[in-house]
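**Q** predicted structure and sequence below. I'll ask about it afterward.
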Amino acid sequence: SHFVSRRSRTPPCPGPILPAMFAVPRAIAQRIAAQRPVVSRAAAPALFCRGFATHKGQCHCGEVHFEVEGKPDWSAICHCSICRRTHSAPYAELCGYKPDSVKVTKGAESLSMYNVHGKSKEDRYFCKVCGSKVYSMLNHLGCKAVHLQNLTSPNHGADGKLHDDFKPSCHIFYASGTITNLDALPKFETLPEAFGGDGKQLPNDFHDTR
């Protein structure tokens, strides 16, 4: 792809696999696939093939720069109340990586960490100069969640859209949200089974019928 630079001697991809961090049995993966809307077979939570591309990102002011290695293990649109409140937005677009796949390359001294009352499962890192969020450490899942809108070139094409590697595969905590989204992605009441949820899905117009 002309959007990303790849390392030399990239081994052939062994085929789609589930993120090892979730260790989901094949039977569960099959149930997730079966939950996909018939009209959009590409909409189910993605089973990514691991690559070796390096992608770059930064905070709003540019004081903090970071890199992520390879394709994300998952990518989702979160409607939970915490994400809505911390982003001052109706939802947050996130992608997940193993901790050592996310590296701050500039401005580490400008990063500040926030944990609600020191009891939250998430450590949220943001730039203390401009206040924009950089990533969150999800301690209960053992991964880092990167905010998609902080990714910069070469992740965007000429049309300004994110590279396909980062496109969200589903909505999570849709029941907690406040707006209707009419895309073809599955909308989980809480979480898909691969993330430890019950996999219950909601209709697009869930918020219009309450």
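**A** Structure's in. What do you need?
**Q** please make it C-alpha for all contacts and neighbour counts, starting now.
**A** Noted.
**Q** where do the strands sit along this structure?
**A** Listed in chain order, the strands of the chain (DSSP state E) span 54-58, 65-69, 74-78, 92-97, 102-106, 111-114, 122-127, 133-138, 143-147, 171-172.
**Q** what segments of this protein are helices?
**A** Per DSSP state H, the chain has helices spanning 26-34, 81-87. These are given in chain order.
**Q** so for residue 138, which of the ones you listed sits nearest?
**A** With C-alpha to C-alpha as the measure, helix 81-87 is the member of the helices of the chain nearest residue 138 (12.8 Å).
**Q** the closest one packs against which elements?
**A** Other helices and strands packing on helix 81-87, by 3 or more C-alpha pairs under 8 Å, 6 or more residues apart in numbering; DSSP states H and E, are absent; none qualifies.
**Q** now the most centrally placed residue in the chain: closest residue in space, sequence neighbours ignored.
**A** Centroid check for the chain by C-alpha atoms, centre = their mean gives residue 95 as the closest residue, at 1.8 Å. Leaving out its chain neighbours, the residue that sits closest to residue 95 by C-alpha to C-alpha, 6 or more residues apart in numbering is residue 75, at 4.0 Å.
**Q** next, the one to line up against it:
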Amino acid sequence: MADNPTNPKPSQAASFHASCFCGKASFEVEGKPLFSLYCHCTRCQRIHGSPFVHILHYNSKALTWNHTDPNALLAKSHPHTEWKEWRCKSCLGIVGNESPAGDRWSLKGALFRRDAVSGVIENWHFIRPTGHIFYDTRMLDVNDDLPKWESMEGTSKRLDTDTRA
């Protein structure tokens, strides 16, 4: 019996392929992320035009660019953050954010490759979010069993789902 490619054995290292909307900027990351969370911060809300975003942080060594065009990416610095934003030059979709030291990447879960039939992100169980961060600035309540944090997971106050800060 062949292994299910979307549910490999726990001992297997997961590899994730992702790309921007048009596919001209693409990358691969190896292994589990440092963390995988839903972010409700006002910066993510404004940049993405969304109530919250699925973010995954990886060490830079885990990321490999796959696109063939060396000019596929545009880098942009923002005055309100030290992280550098990388976008596809063609569709202008955000591909990820690089830490100031260049040692870590913040990637968006929605960019990760999905199963062609089910539409579920491949190897989802490896990157499933473990909580909500900056939940006190949420635009809507989320009714799930994940912990909700005032700011960063584990280092801030845990909020009840029915409490507004």
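**A** Cool, got the structure. Worth saying up front: this structure is predicted, and the values here are computed from it rather than measured.
**Q** before we move on, back to that, for the strands of the first structure, give me CSV that also has distance to residue 160 of the first structure.
**A** As requested, these are exported to CSV (distance: least, C-alpha to C-alpha, whole Å):
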stretch, distance to residue 160 of the first structure
strand 54-58, 14
strand 65-69, 19
strand 74-78, 18
strand 92-97, 16
strand 102-106, 23
strand 111-114, 27
strand 122-127, 24
strand 133-138, 20
strand 143-147, 16
strand 171-172, 22
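**Q** and those strands: which comes nearest residue 164 of the first structure?
**A** For these, the distance to residue 164 of the first structure is smallest for strand 74-78, at 10.8 Å, taking C-alpha to C-alpha.
**Q** counterpart of the closest one in the second structure, which residues?
**A** Mapping strand 74-78 of the first structure onto the second structure (TM-score structural alignment) gives residues 35-39.
**Q** related to what we said a few turns ago, separation between the residue nearest to residue 95 of the first structure and residue 166 of the first structure?
**A** 6 Å (C-alpha to C-alpha, to the nearest Å).
**Q** joint contacts of those two?
**A** residue 95 (C-alpha atoms under 8 Å, 6 or more residues apart in numbering).
**Q** ok, those two, which is more surrounded?
**A** With other C-alpha atoms under 10 Å as the criterion, residue 75 of the first structure and residue 166 differ in neighbour count, and residue 75 comes out ahead with 25 against 21.
**Q** the more buried one reaches residue 97, doesn't it?
**A** No. Assessed by C-alpha atoms under 8 Å, residue 75 of the first structure is found out of contact with residue 97, at 9.5 Å.
**Q** residue contacts, the equivalent of the residue nearest to the centre of the first structure over in the second structure?
**A** For residue 95 of the first structure, the equivalent position in the second structure is taken to be residue 56, counting by TM-score structural alignment. Taking C-alpha under 8 Å, 6+ apart as the criterion, residue 56 of the second structure is in contact with 33, 34, 35, 36, 37, 105, 106, 107, 108, 109, 127.
**Q** recalculate using a threshold of 7 Å.
**A** Under the criterion of C-alpha atoms under 7 Å, 6 or more residues apart in numbering, the neighbours of residue 56 of the second structure are 33, 35, 36, 37, 106, 107, 108, 109.
**Q** what's stretch 22-42 of the second structure in contact with?
**A** Counting contacts by C-alpha under 7 Å, 6+ apart, the residues outside stretch 22-42 of the second structure that touch it are 13-20, 51-58, 62-67, 72-73, 88, 91, 126-135, 137-138.
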